[in-house]
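Q: Using only what follows, build the 3D model:
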Amino acid sequence: MRRVTVRFGVVLAFILLIAYSGFATYRWMEADGKNKSMMSYAVSLADVPLWELAEASSMVEYLIRHNATDELLNERISTYSLHARTLSYSSAMLHALTKDEKYQIFRTAMKNLEGFFITVKNRPNGKEVLESNLDVLKWIGEVLKEKRISDLTFKEAEKILELSGILKT
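A: Alright, predicted model coming up:
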């Protein structure tokens, strides 16, 4: 009788272990699916702002050369600051999901860029400040050109951080 009870206990423990393993695997797969979905969303969220910021120097140069009004220039600068903020948020999401340090570095660079654009917009001589920083904006654009945020390398993120630190207001 005692043997039957022990066997029953072992079988029951084994069944419970299998059930728990199945449940844990299901929860892990569900969480993994959510992480992949969130990563996909964060990468997609960054696509347009990356493209816009990669082309920002060309647009700014065009507007300056063609004597655009301050209102038009400020509108573009506001848009670029919002794009930098969006990239900062997207980078924060990707860093939280992947723990990849390149996203934290890129986030800091985008915060610097956002601050630069906000400062330029609020300066009475914003056009001159933009013109004096045009080369740096072109270099940033070259690094960002035709990339998704997930394609950025650690070195490229560091380069953008370095360049964003060179911007003078």
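Q: contacts and neighbour counts: CA atoms only from here.
A: OK.
Q: Okay, and the residue nearest the centre of the chain sits in which element?
A: Centroid check for the chain by C-alpha atoms, centre = their mean gives residue 91 as the closest residue, at 2.6 Å. Using DSSP states H and E, residue 91 sits within helix 70-98.
Q: The structure of the following sequence is requested for comparison with the preceding one:
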Amino acid sequence: MNNKRIANIITLVLITVLISTSVAGASVRKAIPFEAYSLKGEKIDVDFEKEFTLLLFISSECLECLYRLLELKNNVQSLQLENKVRILPVCIDCDWRKLVQLTKAVNSEMFLVPADLKAKWGVWETPTCFLVGPAARVLGKWEREVPFAEIEKTIATYFKDKRNVVASRKNTSSCSSSFCY
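A: Next up, the predicted model:
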């Protein structure tokens, strides 16, 4: 074989490995803890150890974000997951005045977060939703749309198999330290 053909084969293998790693990465990486703040100025330590959390990153300028938040709340109620899943909407570019307006618009509490959280979690567009399991493992990441059937299936699988084989695999994500790329 000539060198060019070998280089092409190696490139193809590397691309395949990178794609398979990044797809599995969201389902096995450890959730990055952070602090959020309510409109009252109360500091909230976000702990992913106890329950499922749907972490929704929204932007103050994004109407689709508000729609997805309302859709998320309605679907969690209709799927009867309120006792199993906590919805945590965080605004990544809000000041407190914008957050007051958004909270009134959707009749739901939202939280302020540090500016660097967007990069730490690998959020490149809004809305972005993460499903974090009780073992503080990121089980899924979705941008724009939230597939509720997939979320329901993931949660049902988790309760069916308490060992949660998917979440216990070694970290193969594209995260290093506390940053994702």
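Q: TM-score them against each other, please.
A: Here the superposed chains carry a TM-score of 0.27, computed using TM-score structural alignment, normalised by the length of structure 1; 68 aligned residues with a C-alpha RMSD of 4.2 Å.
Q: okay but the residue nearest to the centre of structure 1 is in contact with residue 107, surely?
A: Yes. Judged on C-alpha atoms under 8 Å, residue 91 of structure 1 makes contact with residue 107 at a distance of 5.4 Å.
Q: Which helix or which strand is home to residue 141 of structure 1?
A: With DSSP H and E as the criterion, the answer for residue 141 of structure 1 is helix 134-144.
Q: for that helix, packing partners?
A: Of the remaining helices and strands, those touching helix 134-144 of structure 1 by 3 or more C-alpha pairs under 8 Å, 6 or more residues apart in numbering; DSSP states H and E are helix 2-54, helix 56-65, helix 154-166.
Q: contacts for the last one?
A: The list of residues contacting helix 154-166 of structure 1 from outside it, by C-alpha atoms under 8 Å, 6 or more residues apart in numbering, reads 101-103, 105-106, 108-110, 112-113, 136, 139-140, 143.
Q: which of those sit farthest apart?
A: 101 and 136 (23.5 Å; C-alpha to C-alpha).
Q: for residue 130 of structure 2, helix, strand, or coil?
A: Per DSSP: H, G, I helix; E, B strand; the rest coil, the secondary structure class of residue 130 of structure 2 is strand.
Q: quick one on the thing from earlier: more neighbours: which of residue 101 and residue 136 of structure 1?
A: Neighbour count, other C-alpha atoms under 10 Å: between residue 101 of structure 1 and residue 136, residue 136 has more, with 19 against 15.
Q: Can you tell me how far the more buried one is from residue 56 of structure 1?
A: Look at residue 136 of structure 1 and residue 56 of structure 1: by C-alpha to C-alpha, to the nearest Å, they are 11 Å apart.
Q: got the angle for the helix holding residue 91 of structure 1 vs helix 2-54?
A: Computed with axes from the mean of the first three to the mean of the last three C-alpha atoms, to 10 degrees, the direction of helix 70-98 of structure 1 lies at 160 degrees from that of helix 2-54.
Q: Could you look up the next helix or strand downstream of helix 70-98 of structure 1?
A: Moving toward the C-terminus from helix 70-98 of structure 1, the next element (DSSP H and E) is helix 101-122.
Q: re earlier: right, so of the helices and strands packed on helix 134-144 of structure 1, which gets closest to residue 118 of structure 1?
A: Here helix 154-166 is closest among these (C-alpha to C-alpha), at 13.5 Å.
Q: quick one, what contacts the residue nearest to the centre of structure 1?
A: Here residue 91 of structure 1 is in contact with 42, 103-104, 106-107, 149 (C-alpha under 8 Å, 6+ apart).
Q: Now with 7 Å, please.
A: 103-104, 106-107 (C-alpha atoms under 7 Å, 6 or more residues apart in numbering).
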